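> this is a predicted model, with the sequence first.
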Amino acid sequence: MTDLYLPTGALADRIELTGLTARGYHGVHDFEKAEGQDFIVDIVLHTTVSRAAASDNLAHTISYSDVAGDAMTLITGEPFDLIETLAERIAESALATGALAVDVTVHKPSAPITHTFSDVSVSVRRLGVLLATPKPAADVVVGIGSNLDNPVTQVDIGAGKLARILEYEQMSRTRVTAADVAPGQPTQPNYVNAVMIGKTRLSPLGLLAELQRIEDEQGRTREDHWGPRTLDLDLISYKIAGHEITSDNPDLTLPHPRAHMRTFVMEPWAEVDPWGHLRGKPIR
């Protein structure tokens, strides 16, 4: 399959497991289910390995041993008529590990074909929730903030650009908030903050890429994680059909892990969406 590119344009890291072989009993013919044959499976997990590479901790990556074990259970377990079904079940299992996307190829080299051939295979690509296009449109909450280069104007410009990529958007009033700095960090100018809600047909990572593009257009720099910024657009919450999407992926944590502790997020959110919920609790 072609390489998978994230919405940010960066090539996703990959964990590849190839040539996983086991005897299964899949096929439309009775003798295939009775006698069985060898199946070979290739799995590519599109993910982000930077956190694991830095920590050298298995808990921060996907265990290919677990992925292999789950796939083996499916290959040797309940028989399916079609290897398309087997590929789909293996992809579903692999996505449950937290991968951004998975590619699965199931080879059936002993398929009952009367002609000379070397292999028969089916390949599928399935996207995880962070890359999948929402159906129906997702409900999102975005925090807007600035404390550099005329913050009021920056928030207005950011909100205008954000309104062009969201549907049915509503924005709160702006608020002036003291900067929350890390221990030992110098003081910063006050922030101007607001919240916008709306709908999007972009995936979570697709929307994140758009938010970062707008920030970049307004001169946002990212040298200091807790530093002042011209424009800050935070994806606070992303819901599909009322279901809040959760993710602890290092590329995007959902919902925002500190939103519930920030008055400058919760108060303006309650202003435009008084019946809203965050992590299952009423925001009011």
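The structure has been received and is ready for your questions.

> alpha carbons only for contacts and neighbour counts from here, please
OK.

> the helices in this protein, which residues?
Along the chain, the segments classed as helices by DSSP state H run 30-35, 50-55, 64-76, 83-95, 151-163, 204-217, 263-272.

> could these go into CSV alongside mean neighbour count and distance to residue 121?
Output for the helices of the chain, formatted as CSV (neighbours: other C-alpha atoms under 10 Å; distance: least, C-alpha to C-alpha, whole Å):
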stretch, mean neighbour count, distance to residue 121
helix 30-35, 13, 16
helix 50-55, 12, 32
helix 64-76, 17, 14
helix 83-95, 21, 8
helix 151-163, 18, 44
helix 204-217, 18, 31
helix 263-272, 19, 50
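
> closest to residue 238 out of those helices?
helix 204-217 (7.2 Å; C-alpha to C-alpha).

> can you give the distance of that closest one from its chain's centre?
From the chain centre to the centre of helix 204-217 is a distance of 14 Å (C-alpha atoms, centre = their mean, to the nearest Å).

> between it and helix 151-163, how big is the angle?
Using axes from the mean of the first three to the mean of the last three C-alpha atoms, to 10 degrees, the inter-axis angle of helix 204-217 relative to helix 151-163 is 140 degrees.

> okay, pairing it with this:
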Amino acid sequence: MSDLIRLTGLRMTGYHGVFDFEKTEGQPFVVDAELELDLTAAARTDNVIDTVSYADVADLIEDVVSKERFDLIETLADTIARAILFSDERIRATTITVHKPRAPLTQEFDDVSITVRRAREDLDPMLVTIGTGSVPRIMKQMEAEAAADNAAPTRDPDLPASFPVRAVLALGSNLGDSRATLASAVDALKAAEGVTLLNTSPLARTKPVGGPDNQRDYLNQVVEIETQLSPHELLNLVQRVEEEHNRVREERWGPRTLDVDIVTYAGAVIDSPRLQVPHPSAAERAFVLLPWSWMDPVALLDGTPVRELAVQAADHGDVERLE
């Protein structure tokens, strides 16, 4: 069962109808919208970034109603529904009712309305194809904005976040009691000032990638945190956690008691002498991607589903999930 966000009785002027005067003079339309999504994260964090803004949805509906021109309110409702799904991947489905209280009827009536429901699986085959194949302007605009958004911003690694942002960290160990080490490292991150632990993946047993022969298998884990620390401050923190767990840097890809890497930071690109984010090899490492996908099945890395990247990774068959 999904949680719901409802907007009812949104009133605005539109220019829709089969008669010419309807497209030139305009008339009032009323829209009800119901969004199906998971609100668990928002309820837990009390943070607006973890939910869908109903104000943004209302603005989007108004844009479609006021800027497009359709003969049928069926097409209007379908366009609104698809635009909403396209606007935020967290929305699983939406139900849209369009009321046309001044429809050109000769009889007395209270209202004329239609209701459509569209789910995310309905989006791909006809992402922006409406009616006879025309693409409404609002959808073209949204496509352009989405393409621009895919260019991740470059971030100053010394600049703290102005509000809490999310980061994904990858942990690994193949010396000593690795299971206890990972548990202790997660506890240290959880207790660190300026960090909130949001989620942890199951453990994975993995084969070593690179480095000397005859290494032990690794235990790997991925965690998601929220922080306002700058990227370099977060790097200082994870390196301190490594040192507290006797990490020694003597050999590249050699055995280690603990390795903690910053995989992502607020969807930003960071390129400094000390830190590169997204982590340069994360997209090719199933020992990172698979635990990450177990923790968050809808996670994306550079716009690609993490679960898809994991299947393509060369070491995919060498990762074993530990319950």
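Received, thanks. Remember, predicted model here, so these are calculated numbers, not experimental data.

> superposing both, give me the TM-score.
In this superposition the chains share a TM-score of 0.51, using TM-score structural alignment, normalised by the length of the first structure; 152 aligned residues with a C-alpha RMSD of 1.4 Å.

> re the thing from before, nearest to residue 181 of the first structure, of the helices of the first structure?
Distance to residue 181 of the first structure, taken as C-alpha to C-alpha, is lowest for helix 263-272 among the helices of the first structure, at 14.4 Å.

> what does that closest one correspond to over in the second structure?
Under TM-score structural alignment, the alignment places helix 263-272 of the first structure onto residues 286-295 of the second structure.

> residues in the first structure aligned with stretch 85-93 of the second structure?
Mapped onto the first structure using TM-score structural alignment, stretch 85-93 of the second structure spans no residues at all.

> try stretch 160-171 of the second structure
The aligned range for stretch 160-171 of the second structure in the first structure is 133-144, by TM-score structural alignment.

> OK, contacts around residue 321 of the second structure?
By C-alpha atoms under 8 Å, 6 or more residues apart in numbering, the contact set of residue 321 of the second structure is 202, 203, 204, 205, 291.

> ok, now with 6 Å
residue 204 (C-alpha atoms under 6 Å, 6 or more residues apart in numbering).

> for residue 288 of the second structure, see how far away it is.
Distance of residue 321 of the second structure to residue 288 of the second structure, computed by C-alpha to C-alpha, to the nearest Å: 12 Å.

> just give me the neighbour total for the closest residue to residue 14 of the second structure other than its chain neighbours.
Nearest residue to residue 14 of the second structure, sequence neighbours excluded (C-alpha to C-alpha, 6 or more residues apart in numbering): residue 66, at 4.7 Å. Close neighbours of residue 66 of the second structure, defined as other C-alpha atoms under 10 Å, add up to 16.

> and for the one 10 residues further on?
Residue neighbour count, defined by other C-alpha under 10 Å, stands at 22 for residue 76 of the second structure.

> so it lies in a helix, does it not?
Yes. Counting by DSSP: H, G, I helix; E, B strand; the rest coil, one finds residue 76 of the second structure located in a helix.

> one step back: endpoints of the match of stretch 160-171 of the second structure, how far apart?
Start-to-end span of stretch 133-144 of the first structure (C-alpha to C-alpha) is 24 Å.

> spatially central residue in the first structure, please.
Note on the first structure: the residue nearest the mean C-alpha position is residue 130, at 2.2 Å, using C-alpha atoms, centre = their mean.

> pipe the helices of the first structure into TSV and attach distance to residue 106 of the first structure per row.
Shown next, in TSV, are the helices of the first structure (distance: least, C-alpha to C-alpha, whole Å):
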stretch	distance to residue 106 of the first structure
helix 30-35	16
helix 50-55	29
helix 64-76	10
helix 83-95	6
helix 151-163	43
helix 204-217	29
helix 263-272	47
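
> residue 198 of the first structure is nearest to which of the ones you listed?
Using C-alpha to C-alpha, the helices of the first structure put helix 151-163 closest to residue 198 of the first structure, at 8.4 Å.

> neighbouring contacts of that closest one?
Residues from elsewhere that reach helix 151-163 of the first structure (C-alpha under 6 Å, 6+ apart): residue 192.

> the nearest residue to residue 212 of the second structure once chain neighbours are set aside: how many residues sit nearby?
Leaving aside its sequence neighbours, residue 212 of the second structure sits nearest to residue 254 (C-alpha to C-alpha, 6+ apart; 6.3 Å). If you count neighbours by other C-alpha under 10 Å, residue 254 of the second structure ends up with 16.

> how about residue 254 of the second structure, what's its match in the first structure?
Aligned by TM-score structural alignment, residue 254 of the second structure pairs with residue 227 of the first structure.

> and its match, how far from residue 204 of the first structure?
For residue 227 of the first structure, the distance to residue 204 of the first structure - C-alpha to C-alpha - is 25 Å.

> and if you look at residue 160 of the first structure?
To residue 204 of the first structure, residue 160 of the first structure is 20 Å away according to C-alpha to C-alpha.

> got it, and residue 196 of the first structure?
In terms of C-alpha to C-alpha, residue 196 of the first structure sits 16 Å off from residue 204 of the first structure.

> re earlier: mind listing what's buried in the match of stretch 160-171 of the second structure?
133, 134, 137, 138, 139, 140, 141, 142, 143, 144 (16 or more other C-alpha atoms under 10 Å).

> which residues does the second one contact?
Residues counted as contacts of residue 134 of the first structure (C-alpha under 6 Å, 6+ apart) are residue 201.

> check the last one too.
Contact analysis of residue 144 of the first structure by C-alpha under 6 Å, 6+ apart lists 193, 194, 195, 232, 233.

> nothing else from me, thank you.
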